[in-house]
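> Using only what follows, build the 3D model:
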Amino acid sequence: MKSKLLITCLFLITITTTRLYAQQESFVSEVNYQYLEKLIATAKKNYPEIKLRQAQVNAAKASLTQTKVSWLDAFTASYIYSPRNALNLVNPTIFNGYQLSVSINLGTFFAKPFETKVAKENYNIAQYQQQQYNLNIEANVKRLYYAYLEAQADLRNRARAVTDGEIAVKQLKYSFQKGESTFHDYNEALTSLYNQNSFKVQGELSMLTAKANLEEILGAKLEDVK
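I've put the predicted structure just below:
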């Protein structure tokens, strides 16, 4: 009777300890902030949306430069050549040789400051959008990195629970064969071990999913980021 009570208590202690491990496990101490900065830098280097934002900034800057140069479009220069020895009876002129004239399109001239201002604001907008997306991608990388660490910690808990369950099953099997515990106790231990193995498989899937999500935004494998 004492042996049966001892085995049952041992089984309960094993399961309780497993649950305590699950509650106490923390991944905060595993956060590597230097490595996290490398992950963020990798995402900013590889993620296509980052390249798109930079291209938009470059295009807006080029448009602003073009608008500033296009001030010259309002002016038109031309020249007239009147030979010194020629006599023009239709349009007589008092000047001979080359004559330079400059005309200005007032509509174009007065429109240029507004065009330049619009181009400058578009450039600012592109920069602000790029800055905002940089902040977004930093937050996303951090969130996915923390989720990956959490999944790893959870998987360790589940793996530990399986190990503890296997120990309990072996002990109860041995005591059952000696007639010191009931088949009901042994069967409960087997059921618990089966459940813990199922939880472990779920934990492995969660960990791999978290890793895939992080690698998607990085544009690279975690193993390649050093």
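> rest of the way, CA atoms for contacts and neighbours
OK.
> What helices and strands are in contact with the helix with the most length in the chain?
Longest helix in the chain by number of residues, with DSSP state H as the criterion: helix 106-177. Packing contacts for helix 106-177, counted by 3 or more C-alpha pairs under 8 Å, 6 or more residues apart in numbering; DSSP states H and E, involve helix 2-24, helix 33-46, helix 48-69, helix 183-218.
> Now the second one, please; I'll put the structures next to each other:
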Amino acid sequence: MKIKILTVLVILGLVIGNERVLAQESIINEVSDVYVDKLVNAAKANYPRYKIFKHRIDIAKANVSIASLSVFDALTVSYIYQPNQNTIIDPVNPTTSYFKGFQAGVFLNLGQLLRVPVNIRRAKSDQRIAESEQAEYDLTIGAEVRRRYYTYLQRVAQLKLQSRTIIQSENALKDAEHKYRRGEVTFDSYNQTQIQYTEHIQTKIEAEGNVFIAKAALEEMLGDKLENIK
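Prediction:
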């Protein structure tokens, strides 16, 4: 009866312990919306591709101004100035006369003038397209930063779990070695414990690499070290 009770308590302790480990390894409590927003803003300020969209909007706005001012391209103003204002008649050809003084003329290119409204509408359409592309990328860069940040937190949590597993595996190896020397376990059992310990070390190394990879991918978009964003 005592053995059954002890067995039940051990199983219950393992279940509770596993639940505590899962609770400790949850990344939900580590996610801060305020901090995530800071990461997104950092990416928008530093990520080169995001700056391209802003420059496209600036160019589109400049083209609208240029198209609006192109109305003056349809107008041509010319003038002639001669000091003497007397009219000189050509004796050979009386119909020809030479005017002295100041003469000015304005010429209108009708085709150019009719193209001005079309150019303005096209420039404004290009501006709206550029603004829509930036608005779309606002959503894209925000989602991508969040995805990479959550992946980074996931990799950190996995590394913590593997670190604890290594400690448990190391203790199990020491215990198995002690029992093997005392003849309480076979060599095959002791060797299996060594193999499991080696596998756990390899898994931890992979987990460490995954943390570095996830951090580098996140910092690629941030344009800065993660530690510098408080």
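> coming back round to it: a markdown table for the helices and strands packed on helix 106-177 of the first structure, including distance to residue 80 of the first structure?
Listed next are those as a markdown table, based on distance: least, C-alpha to C-alpha, whole Å:
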| stretch | distance to residue 80 of the first structure |
| --- | --- |
| helix 2-24 | 92 |
| helix 33-46 | 57 |
| helix 48-69 | 27 |
| helix 183-218 | 64 |
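> Now render the ones you listed as TSV, adding mean neighbour count and distance to residue 141 of the first structure.
Listed next are those as TSV, based on neighbours: other C-alpha atoms under 10 Å; distance: least, C-alpha to C-alpha, whole Å:
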stretch	mean neighbour count	distance to residue 141 of the first structure
helix 2-24	15	26
helix 33-46	16	6
helix 48-69	16	13
helix 183-218	18	7
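> Out of those, the one nearest residue 126 of the first structure is which?
helix 48-69 (5.1 Å; C-alpha to C-alpha).
> Which strands or helices does that closest one pack on?
Packed on helix 48-69 of the first structure, when contacts are counted by 3+ C-alpha pairs under 8 Å, 6+ apart, are helix 106-177.
> got the angle between the helix it packs on and helix 183-218?
160 degrees (axes from the mean of the first three to the mean of the last three C-alpha atoms, to 10 degrees).
> equivalent range in the second structure for helix 106-177 of the first structure?
Using TM-score structural alignment, helix 106-177 of the first structure lines up with residues 110-181 of the second structure.
> mean shift of the matching stretch relative to the first structure?
Comparison of stretch 110-181 of the second structure with the first structure after fitting gives an average deviation of 1.0 Å (mean C-alpha distance after the TM-score superposition for the first structure).
> Which of the helices and strands packed on helix 106-177 of the first structure sits closest to residue 138 of the first structure?
helix 33-46 (5.8 Å).
> Run the angle between the closest one and helix 48-69 for me.
60 degrees.
> Counterpart of residue 192 of the second structure over in the first structure?
Using TM-score structural alignment, residue 192 of the second structure lines up with residue 188 in the first structure.
> on that earlier part again, between the longest helix of the first structure and helix 2-24, how many degrees?
Using the same axes, to 10 degrees: helix 106-177 of the first structure against helix 2-24 is 170 degrees.
> Quick one: distance of helix 106-177 of the first structure to the chain centre.
Chain-centre distance of helix 106-177 of the first structure: 5 Å, with C-alpha atoms, centre = their mean, to the nearest Å.
> What's the separation between residue 21 of the first structure and residue 62 of the first structure?
Taking C-alpha to C-alpha, to the nearest Å as the measure, residue 21 of the first structure falls 59 Å from residue 62 of the first structure.
> dump the residue contacts of the nearest residue to residue 177 of the second structure once chain neighbours are set aside.
With sequence-adjacent residues excluded and distances taken as C-alpha to C-alpha, 6 or more residues apart in numbering, residue 177 of the second structure is closest to residue 190, at 6.4 Å. Contact analysis of residue 190 of the second structure by C-alpha atoms under 8 Å, 6 or more residues apart in numbering lists 173, 176-177, 180.
> Alright, calling it a day.
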